[in-house]
Each structure stands twice: as C-alpha cells, then as structure tokens.
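K.L.:
here's my sequence, what's the structure:
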Amino acid sequence: MRNSPKTVQARRDSGLETALRIVNTDAVLAAMLADEQRLLDERLAQNDARAWWVRWLVIAGSAPAVLTLLWAARLLNQAWSRSYKTEAEQRDLALRLRTTLDSLSQGVAVFGPDRRLASWNECFQVLLDLPRAMLRPSTTYASFVEHTAEPGRLALETADQIRHGGQNPREAVTYERERADGHHLEIRRTPMPDGGFVLTISDMTKRAQAEGVLREAQKMQAIGQLTGGSAHDFNNLLQVILGNLEFVRAKLTDDAKLQQRIERAAWAAQRGATLTGQLLAFARKQPLAPAAIDLAATMPDLIPLLRRTLGEHIEVRYVETAGLWPAMADPAQLESAVLNLALNARDAMPGGGRLTIELGNKVLDRGYGRHHAEVVPGDYAMVAVSDTGHGMTPEVVSRVFEPFFTTKPDGKGTGLGLTMVFGFVKQSGGHVKIYSEPGEGTTAKLYLPRATGATAVVGQRSGVPVNLPRGSATVLAVEDEAAVREIACAILADLGYRVLEAADGEEGLRTFGANAVAIDLLLTDVVLPGRVRGRELAERVQALRPEVRVVFMSGYTENSIVHHGRLDDGGHLIGKPFKREQLARKVAEVLRPVAAVPDGAGKVVELRPRRDV
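P.N.:
The predicted structure follows:
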C-alpha cells in the first residue's frame, strides 16, 4: 500500500491509534478515488455518446446543406446560361436590326430625348449627302439642320415645318424636299414616348415619276374623251365642206379667181382636219399601220423636202451609222413627226442655223428605265433632230408636250406640233426625249421600237398626181350622214364607178342582197345607227361573198376596227375628212388587179375589180 511507510513511522512515533487513523483515512480516499473514477468513466461514456450523436447530427445536417449548395449551384448555372443565351439573342437581334436598317432603301436615324443622335443606317447618310464625320453618337440634331441649311443642299427643316411640329409635339410630321439632282425625298419625323424621335427619309423619285406618268395618262384620257366625242361629227362636217369644194374645183377649170378662193377654203377645211388629227394623235387614238421601216433608205429622201421647206438660211445635215436597225412605226406618221420637229427648229433659228437629222441604234437599259418610268428597256431605232437655235429653259422643256402650249407669239402656232409627235411615238411603243439649254439649241430624240422578224419596207411619198385612178367597179356606199354620203357617191361616180348607196347597216344588207353579184366593194362608215354596225355589216357581206372588198370610213378611230391604236390585220380605213384624191387612190388600191395609177405618159389605166375565184 502506498501509505505503509508513513503508517509504520506513525506507529513508531505516536502509537497504534495514530497509525489506525492514517490507515482508515487512506481507505476513504481510495473509495473516493474509486467513486471519482467511476463518475469520470460515466461522464466519459456520456461524452462519447454525445459526441457520437453530435457527429451524426452534423453529418445529418451537412447532407441537406450540401444538397442545398448543389441545388443553388445548379440554379446559378442555369441563370448564367439563360443570361448568356439572352445576351447572345440580344446580340443577334441587334445584328439583325442593324442589317435590316442598312438594307432599307429609306434613311433612318434615331435621336434621344436630348435630341442627340443614337442610331442610324447607311442610307441616312447617302440620301442627305452627309459627311461621315458627322455620323457619330451624341451629334445633335441642330448640327444636322445647320449643315443641310447650307446653300445648294437639301434643307432638313424649314421655319414652317418647325412651327408645325411645335404645335403638337406628339404628332408625326411629314414633308417633302427636292435635291439639286432632281431626287424627291419625303422626310417623316415620328416622336417616341421617351421624348426622342425617329427621322425617316424616303426617296420618292420613282413615285413622283409614276405620278407624272399617271397624270399624263389622265390628261390624255380627258383630251381623248373630249376630242373623240366631237371628232366624228366635226370630221363629218369637214368632209362635206372639203368634198364639195374639191368636187367644184375639178369642174371650174377656167375661172382662176374662183379656183383661188376654193383653194383657200379647202386649205382651211384641211387645216381643221389636221388640228383634230393632232389632238387624236396626242390622245393616242389615231389609227396606226405600223411596218418595219428601213430608216437608212427612207430618211435621205426626206432631206431635199426639208431643204426646200426650211429655206436657204437653214443648213440641213444628215448623219447615219452603219447597220441601222429597222424601226417599227407608221411611215407616214414618222415623216409627219420629223417635219413637225424640223418646222419647230426653223422657228427657233430665225436668223439661220443648222438642222441635223441623225439616225442610230440605241439600247435603253434598266438604268435608263429607272429614271423614266414609262420606258420599256430594249432595242430602239433612234431618229434625232437637232438645231442650233435659241434653246429652251428647263421649265419650258417640261411643258413642251402639253396640248396648246407654245412659246410662239399669238397666231404663230397652235401648240399641237410636239403634242402630235409625243402621241405618235408613245402610241408606237417608243420614247421621246427633249434636250435643250438656253442659247445652246435643242435636240429631240425619237426612240422607235426595233422591228424584229419583219422585212423592212422603203416608204415613198406621193407627189402631185397628174391624173386620178378611175374604175368601173360597183361600190356600195353606206353612210348615215346624208351630206357625207352624197359627196362620197358623187366623187366615186365622177371617177367612173357605179355607186349604190344606203343610210344604215340594215338598208345596206337589203341593197347588197338585191345586187350581191354586181357589188365589188363595200365602202361603209364604222359608226352606223341601228342594230347593224359597220364592222358587222362587213362581216356579213364577206360571209356571203368573200371576194367583196371592204373600205371603212371614220372620223373617230376608237372603234371596232382599231384596237390599241392599230388597225386590225387586213383592214382598210380612210379617215374623214378625206380628199378626192385620197378616196380615189384608196378605192383603187383595194380593187387593184395589177396597176391602179396613171402610167408614165399620164394615161389613165382603167381599173377592173379583182375576182378571187
């Protein structure tokens, strides 16, 4: 025992009782130590149990935390992915919007509430002709207004526009401007909710051209309706006057004074017919007989006539290029158009000058067509008439084709010469362009469609007839106007023809039925009263006897034998008022077996009707 030496010493020194007390005290202490040890072991066991529970609680609590962290990490990853995808979509959308803006034919610029530039496209700079240095963010709108207000530039705003926009700042403002090069621009300023605005600039040049073409078409339609409505009756009256004057003139060969007066009256009547024809030409309601024309062979024959007509003080030059294309047009109308241009050129050179007739091949491409909405791109034969006269201002050039517009003094011109030229070329499917500058002369270019798949013919102008062709055929004349019918029948009878007459289509059928075998030619007005019109009459007559020839008369050609300004194939038409010579030659031409004109010696070759058996 640990305390034994101490107990032995106490017995020696103090006796047995003292030693016993020491022994008892050590036993108590040992018991206490044992108790303490037991308590300590119990507490250690409790602590181990608590630690085990704590460990499991920590483990049990950490698992949800870890799961929570993993879920949070997943959510963060999804949020980042969505953000990245959204950002990519925004970048793609911005790129598409930018590409869309740059691809627009309109100029677009966005200004913020502080009236500073925020965004724009390439066309904005091009249409306003802005320097690239100005196109940067934060450029003020006032800078653009100030820049475009410089002389020679398109003004972005005016005082009137600013005042109008200030009355209602929430209202979109639209106004038009014209650039120095002739382009028409439409500018629209649209306010935005944040106080900014969008400036949109549109090139309306093509629309302006289309509107001009539409206005021209409407004007021609109005003139055509006005002219066509009265042309038939007016030409019938002129036919009566002109026919009777020529008939009387042929009988009065001895009285020179009466001949002169009749000539003047006939000239006045023919002048009235010409004016009506010019109006119909402008309205594109004249009948055309287009053919492939060899310009290189036709135009040189016109030069001597021009020299005689224009006078010695005008030098006439003729220029052509090799390999000229044939032109598809009416030869007589083309000659008349060139003469009209030459006469206008003569009036522009009162002190003398030079007139040039030039022929050439031209290809009007899509680029030219973009600036001239009415032009169909393709191949054209060009006839240009140029002079060295006083020229015209742009304002006058823009109006030269208007009917009755003229720069000549009162009584010196009708203002229908160029009108007729314009109508003829347009009706032929071509294009006409005037180039002129004050003091530099004028050039009129006629572009006629190139003839393809047809043999070019050489036009010949008829001279003064020595004798009129005569005949002995039987002609049925059908005309509702008694005076017109009477003079037409008188002219034909005077030329040797046997003439039958009728006042309308039904009477014409009855007359034909009674004389079907004898009738060789039907001369009928197109516009007849009653149920049977001229076209139907001709069809029914030729159904009974196909060899019967037909010649139509009309003072207004918008009818059943003229479609789109062109005679039906095989149709023969003589327009009122016609001359005695014209009627004689037309009837002779239709009935001609071999020859229908006087021979070189001036003898008349009698015509016999051609029989198709």
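K.L.:
CA only for contacts and neighbour counts going forward, please
P.N.:
Noted.
K.L.:
what separates residue 215 from residue 284, distance-wise?
P.N.:
15 Å (C-alpha to C-alpha, to the nearest Å).
K.L.:
tell me which of those two has more neighbours.
P.N.:
residue 284 (25 against 12; other C-alpha atoms under 10 Å).
K.L.:
let's see this one next, to set against the first:
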Amino acid sequence: MEKVIKSTEQVIGAVLDSLSEIITYQDIEHRVLWANRAAVESVDLALEQLVGRHCYEIWHQSEELCMGCPLEKAIKTGKPQEGEITTPDGREWRIRGYPVRDVNNNIVGVTEVMWDITEHKQAEEELRKYMKAFEGSEDLIFAVDRQYVYLVVNGAFLKYWCRPRNQVIGRTIAEVIGEDLFESKVKPNIDRCLQGKSVRGDLEIEYPKLGKRHMRFSYFPTKSGDEGITGLVAIVRDITERKRLEDQLRQTAKMEAIGQLAGGVAHDFNNLLTIITGYTELLLHHLDESFLYRKDLEEIKKAGDQATSLVRRLLAFSRRQVLQPKVLDLNIVISGTAKMLRRLIGEDIELETFLATQLAPVKVDPTQIEQIIINLAVNARDAMPQGGKLTLRTENVTLDEDFCRWIPELRPGRFVCLSIEDTGVGMDKEIIQHIFEPFFTTKGPGVGTGLGLSVVYGIVKQHEGWIDVSSKPGQGSTFKVYLPAFSVKLDDKTEERISLQEFQGRGERILLVEDEKGVLEFTKRVLGENGYTVSSATNAKEALDI
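P.N.:
Purely as a prediction, here's the structure:
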C-alpha cells in the first residue's frame, strides 16, 4: 500500500512539476511546505531553501502579508479566492488560493496557484490604447466582411450616420447608408478592394444631419490564413474644410492673375486714351463753336471719357490706382453716402443703418470707400427687383489666429467691419466663386458692365482689407468688408481749394519723363501752352543727361 501511495505522490509531483504555473502548498501561517519546479525556478532557489519560509518573504521581499492577499481570504472564508498582485520586479500575477482541510474538515493550509500575467496585462493596455485611438479618432473607421456586413465601427462613424452601435453591427452597408448610395458610390470601390487591392479616392456623401460632405476614403483588404481575403478595413476622412480652403486659395490665385492681366492691359490702354482724349480736348479748346465737325469731336471725347471710366475701374480692380488715404470715422462716410443711396435704390427698397458707437478709426481713401458702398448698394438694388430691405452695419471686430486659419486671406488683429445686407434673390456657390471677376455678370445683355464688384474687390485689397460673401438662393446676400483699424486720432484738416489760374506757369522749368512717346508729346505740349518751359526724356538715363 505504501508503495502505491509513494508512486501516486511521485506521479502527482511530476504532473505538477510539468506545469508552467507556480504551485505551492502552505500552512495557515503561509509557510511554504512544498513547491513545484516552476516555483523553484521563479526565484532561483533550491526547494530546501523555500520550505519553511513565508511566501511573502520569497516572492514579495516583504515582512508581512500583501494587502488583500487571496490566500489569506481563502483560509478565513474556507472558499477558493482569486486576486492580482504586482511583485517588486514589476511583474504582475494572478493568484488563486484553495483551502486545504484535514479529515476533521479543519483548514490546515492553502494551495496557491500563480500565473504570470505581465504580458497579458501589457497586451490589454496596448489594446486599450488602440481602442482609445480607434474610438477617439475623428476619421470614420469600420470593418466589413465579404458580405458587406459591419463587424466593427468607431464613434465617429456612428456620429456621422446618427445611428446607435446596435443598429449598425451585424447589418449590411446598404441597410445602414441606403441602397442607392451603396450601389452607386460605395460598392464599386469595395468590390475592387475585396479583390486584394488597397483602394483610395474621394466621394461627396450626404449625411443625415451634416448634409453634403467631401470625404476621402482608404480601403484595405483583410486576410486570414487559408481563407484568403475575408473583408476590409476602411478609414474615411472628412476633407470638407480642407477642400474649401484649397478652393479659396485657387480662387485667390486666379483673382491675382486676372488682376495682373487687367492692370497691364488697362495701363497700356490708358496711355492710348490719354492721347485720344487729350488731343480731342485741345482741338475743342482751339476750335470755334461754329466749327462744322465740332459735334463729331465732342462725340469722340464722350466715347473716350466712357472708355477712360472703364479703364479706371480695371485699374481699381488691379489695385494700381493712386489712393489719397485719411484717418477717419467710417460712420461719417456711410452717413454722408446714405442720403445719395436713398435716391439711388428707389422708394420700394427700405434702407436701414446700424452704426456702432465708438467705432475704431480707419485709414482709407473716402472717395474709394464711397465707391464701395455705392457699388454694393447698386448690386443689392438689382437683386431686389420687387423691392426689399437694404441694411448697412458697422462694428469693431478682433480676429484671433484660430479664426483666421480657416480663411487664407485673413490675418489676426483689430478691424472695422462694414456689412451690406439685402433681402434679394441670393446666389448659389457657383456664382459666388466668380462675382469678383471683371466683366462677370448675371444680368441681361446691355445691363451693367460686370465691373462693379471687381472694383469693390480691388479697392478693398488696396486698403489691405478683404471682403467676405455669404448668400443662398432666395435668402438674400451679405457682403462684409473688413478694413484694418487705425490707432491714431482722426484727421480734421479741411481741404484747400486751388483755382486753375494758380497752376498757370510763368516760365518755370519742368523735367518731364515718360516712356510712352505719344503721352510724352501731348503732356509736353499742354505744359508748354500753359506757360512752362519743358525738357523731356523717355527714361531715367536721358533725364540725367539733360
């Protein structure tokens, strides 16, 4: 019998020694009475060096029990207990204690089983990090199988589609986003991905609450051993704001290019007009009122003046006109212009002004600001053929860097904002993209020149400001002009009037430099006829040689 018992003990011992878990048998004072090979190897001591010592001395280098020790709980409750502890070397363990009873059912010891869960815990922590990144991502992330059934989705996906998770997981893409959208835009790209290729592209998708958004998608096939491709993982990014900024940058670059072209053409054309209208005026000045062809010359001059006005607008758009800035209160300019506007817009349009008190001064050319107000008012009038309301408003605004980063033309600082709002027909996005281009108009043939808003754009730019437009069809339009606030006191000087007689020369010498020969000759003649002695040159070198 003893041989059988001995043999059984050896078999049990061999079995326990083969396990990777640490197993010890302890008395009720937590002294080790027996330990398997894993326990011995974990502390690099012989079995004889473990027997008789307290478990907390061996594995925890402590002189007392660990707080919440599951072995102590097992002894006191008489039931198996489990818990987790961290040893001084930083490793984490799961411990399970089983109470041991004698023939009289008294608890005489406890069996301890320990698992090293350090790597498991690390993996859990990594998984938590990934899940946090997964759920916290602003991108829409999801996985589907080959049957287009959702396996997992993140919070952003649920937010965009306004669905709880239990209405997405286990359902097909078509059931969640709609059959038409799935078949027309989503399925073709997913099918390409399920053939084993990563697929990228852009889509415009209309979401339940967010409306139309520009989305950039990336699909990656998932594989599983012998099964091959089992589905895909998708990352979908909302690029609506980015695309809007790119469009604004392209529009700004286009306007700059058009401005340079218009300015160059206008400059050359202006030289020709100076010669045409100048010599026409000279002829009219010297010819008698009864001259047979005087009326023909007057018609030439009238046409030349109209062309000059057109060129002046082009120069305003291209920011090549000469400004005469003054530091002033914008409210005063608006109040003065409002009287003229009432006659300009007609009786069927109500005019309201809301002018901010203590408005910051601005350094502007008052004549050009009046031109901005008139052009925008005329544009608003034409958008309200059945009448309506035109509102002019001023306010102080301060823009920070966070606000400015969404609009390329903006810069941080203090500004005065002039807004002109109408209740007219409004505009769609396509029209808004072109309204500041020279000669662009939505009016019928022969109505307007298409230069009114381009002139406004040029004047605002030349004053180092910018203009913002918001409009929707049927909901009117609002133009907001931002001008830099100025921090010095207002100019209170009155302009002095000088009579033309004071400009008459008395033999004074003038050096005239002009590279356009026709303009040079005309100007030289006019100055000569007005009493000046003129020396002329076509460039700086010739002028220095005189």
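K.L.:
the aligned partner of residue 506 of structure 1 in structure 2: neighbour count?
P.N.:
Aligned counterpart of residue 506 of structure 1 in structure 2: residue 541 (TM-score structural alignment). Using other C-alpha under 10 Å, the number of residues around residue 541 of structure 2 comes to 9.
K.L.:
remind me which helix or strand residue 541 of structure 2 belongs to.
P.N.:
helix 540-545 (DSSP states H and E).
K.L.:
and that helix, how far out from the chain middle?
P.N.:
The chain centre lies 53 Å from the centre of helix 540-545 of structure 2; the measure is C-alpha atoms, centre = their mean, to the nearest Å.
K.L.:
so which residues make contact with that helix?
P.N.:
Contact with helix 540-545 of structure 2 is made by 511, 513, 536, 537, as judged by C-alpha atoms under 8 Å, 6 or more residues apart in numbering.
K.L.:
again, only using 7 Å
P.N.:
513, 537 (C-alpha atoms under 7 Å, 6 or more residues apart in numbering).
K.L.:
quick one, what contacts the residue nearest to the spatial centre of structure 1?
P.N.:
In structure 1, the residue lying closest to the centroid (C-alpha atoms, centre = their mean) is residue 373, at 3.2 Å. The contact partners of residue 373 of structure 1, by C-alpha under 7 Å, 6+ apart, come to 209, 210.
K.L.:
ok, 8 Å please
P.N.:
206, 209, 210, 213.
K.L.:
now residue 275 of structure 1
P.N.:
residue 416.
K.L.:
ok, which stretches of the stretch 201-350 of structure 2 are strands?
P.N.:
211-223, 229-238, 326-328, 349-354 (DSSP state E, counting those that start in this stretch).
K.L.:
mind checking those for the one nearest to residue 156 of structure 2?
P.N.:
Of all these, the one in closest proximity to residue 156 of structure 2, counting by C-alpha to C-alpha, is strand 229-238 (9.8 Å).
K.L.:
how about the helices in the stretch 451-600 of structure 1?
P.N.:
482-494, 505-514, 534-544, 580-591 (DSSP state H, counting those that start in this stretch).
K.L.:
do the same with the stretch 51-200 of structure 2
P.N.:
55-60, 70-77, 118-136, 155-161, 173-177, 179-181, 187-193.
K.L.:
most tightly packed of those helices?
P.N.:
Highest mean neighbour count of the helices of the stretch 51-200 of structure 2: helix 70-77, a mean of 20 (counted as mean count of other C-alpha atoms under 10 Å).
K.L.:
where in structure 1 does that helix fall?
P.N.:
Taking TM-score structural alignment, helix 70-77 of structure 2 hits no residues over in structure 1.
K.L.:
who are the packing partners of that helix?
P.N.:
strand 81-86, strand 92-101, strand 107-116 (3 or more C-alpha pairs under 8 Å, 6 or more residues apart in numbering; DSSP states H and E).
K.L.:
export these to JSON lines and tack on mean neighbour count?
P.N.:
Listed next are the helices and strands packed on helix 70-77 of structure 2 as JSON lines, based on neighbours: other C-alpha atoms under 10 Å:
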{"stretch": "strand 81-86", "mean neighbour count": "17"}
{"stretch": "strand 92-101", "mean neighbour count": "21"}
{"stretch": "strand 107-116", "mean neighbour count": "21"}
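K.L.:
before we move on, back to that, superposed on structure 1, what's the mean shift for the helix holding residue 541 of structure 2?
P.N.:
Its aligned residues in structure 1 lie a mean 1.2 Å from helix 540-545 of structure 2 after superposition (mean C-alpha distance after the TM-score superposition for structure 1).
K.L.:
span of stretch 492-500 of structure 1 from start to end?
P.N.:
End-to-end for stretch 492-500 of structure 1, by C-alpha to C-alpha: 10 Å.
K.L.:
from the contact counts, what lies against the top helix by length along structure 2?
P.N.:
As assigned by DSSP state H, the longest helix anywhere in structure 2 is helix 240-286. Secondary-structure packing of helix 240-286 of structure 2 (3+ C-alpha pairs under 8 Å, 6+ apart): strand 211-223, helix 294-317, helix 517-529.
K.L.:
one step back: got JSON lines for the strands of the stretch 201-350 of structure 2, with distance to residue 379 of structure 2 and mean neighbour count too?
P.N.:
Formatted as JSON lines, the strands of the stretch 201-350 of structure 2 follow (distance: least, C-alpha to C-alpha, whole Å; neighbours: other C-alpha atoms under 10 Å):
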{"stretch": "strand 211-223", "distance to residue 379 of structure 2": "30", "mean neighbour count": "18"}
{"stretch": "strand 229-238", "distance to residue 379 of structure 2": "36", "mean neighbour count": "20"}
{"stretch": "strand 326-328", "distance to residue 379 of structure 2": "26", "mean neighbour count": "19"}
{"stretch": "strand 349-354", "distance to residue 379 of structure 2": "13", "mean neighbour count": "16"}
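K.L.:
coming back round to it: among the helices of the stretch 451-600 of structure 1, which comes closest to residue 318 of structure 1?
P.N.:
helix 580-591 (31.1 Å).
K.L.:
now that closest one: buried residues?
P.N.:
For helix 580-591 of structure 1, the neighbour count (16 or more other C-alpha atoms under 10 Å) marks 580, 583, 584, 585, 586, 587, 588, 589, 590, 591 as buried.
K.L.:
can I get the helices and strands packed on helix 70-77 of structure 2 in JSON lines with distance to residue 183 of structure 2?
P.N.:
Converted to JSON lines, the helices and strands packed on helix 70-77 of structure 2 look like this (distance: least, C-alpha to C-alpha, whole Å):
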{"stretch": "strand 81-86", "distance to residue 183 of structure 2": "52"}
{"stretch": "strand 92-101", "distance to residue 183 of structure 2": "51"}
{"stretch": "strand 107-116", "distance to residue 183 of structure 2": "51"}
